[in-house]
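Asker: attaching a predicted model along with its sequence, questions to come.
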Amino acid sequence: MGSSRLALGLGSAAVHHGGESVYAYNAHEHPELRDGRSRLVSFDVNSLEPDDLYADASIYRPRFLRIEF
């Protein structure tokens, strides 16, 4: 559970749409893609305002982060 919280925190920072209605959710670490001291995390992004998605369809796409530690 801790890694999901970390991923959401990082994922929120990686969403560059800035509006308060845009949010990240559904974070997952992919153990099959571990690489030494790094992890791949995916998460989804959506908006509470449907018009945001019509104006910019790139909001509603999965995001991926490679986290090194």
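Answerer: It's in.
Asker: please count neighbours and contacts with C-alpha atoms only from this point.
Answerer: Fine.
Asker: tell me the first helix or strand C-terminal of the helix or strand encompassing Gly9.
Answerer: Assigned by DSSP states H and E, Gly9 belongs to helix 2-14. Later in the chain than helix 2-14, the nearest helix or strand by DSSP H and E is strand 22-29.
Asker: which positions in the very next helix or strand once past that following strand come out as buried?
Answerer: The first helix or strand that comes after strand 22-29 along the chain, using DSSP H and E, is strand 38-47. Within strand 38-47, the residues that count as buried by 16 or more other Cα atoms under 10 Å are 39-47.
Asker: second structure for comparison follows:
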Amino acid sequence: MVLVNGGEGIGTGWSTYVPNYNPRDIAANIRQLLKGDTRQPMDPWYKGFSGTIEKSATKKAGAGYTVSWLN
């Protein structure tokens, strides 16, 4: 459910940010995992969002994303 709803928080000396992902992409990757196939990378997704989400240069801790809103 963290992948669907996302999560953000600060613990003792650690912080985390997990963006929302499309439930259909999550289900497809779970099916791939159960079959023993390779999973597809997922990009953040927000229901009703009409802007763009683009993967930017990889940062030390993982992938970064550039989010742009359409006017």
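Answerer: Nice, thanks for sending it over. Everything numeric in this text was worked out from a predicted model, so none of it was measured.
Asker: TM-score of the superposed pair?
Answerer: Here the TM-score for the pair of chains, by TM-score structural alignment, normalised by the length of the first structure, is 0.31; 31 aligned residues with a Cα RMSD of 2.4 Å.
Asker: just to revisit the earlier point, which strands and helices lie in contact with the helix holding Gly9 of the first structure?
Answerer: Packing partners of helix 2-14 of the first structure (3 or more Cα pairs under 8 Å, 6 or more residues apart in numbering; DSSP states H and E): strand 22-29, strand 38-47.
Asker: give me the angle between that helix and strand 22-29.
Answerer: 140 degrees (axes from the mean of the first three to the mean of the last three Cα atoms, to 10 degrees).
Asker: so what touches helix 2-14 of the first structure?
Answerer: 23-25, 27-29, 41, 43, 63, 65 (Cα atoms under 8 Å, 6 or more residues apart in numbering).
Asker: can I get these in a markdown table including distance to Arg5 of the first structure?
Answerer: Shown next, in a markdown table, are the contacts of helix 2-14 of the first structure (distance: Cα to Cα, whole Å):
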| residue | distance to Arg5 of the first structure |
| --- | --- |
| Tyr23 | 14 |
| Ala24 | 11 |
| Tyr25 | 10 |
| Ala27 | 8 |
| His28 | 10 |
| Glu29 | 11 |
| Val41 | 11 |
| Phe43 | 11 |
| Arg63 | 15 |
| Leu65 | 14 |
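Asker: considering these, which possesses the most neighbours?
Answerer: When neighbours are counted as other Cα atoms under 10 Å, the busiest of those turns out to be Val41, with 24 neighbours.
Asker: how about the helix holding Gly9 of the first structure: buried residues?
Answerer: Counting neighbours by 16+ other Cα under 10 Å, the buried set in helix 2-14 of the first structure is 4, 7-8, 10-12.
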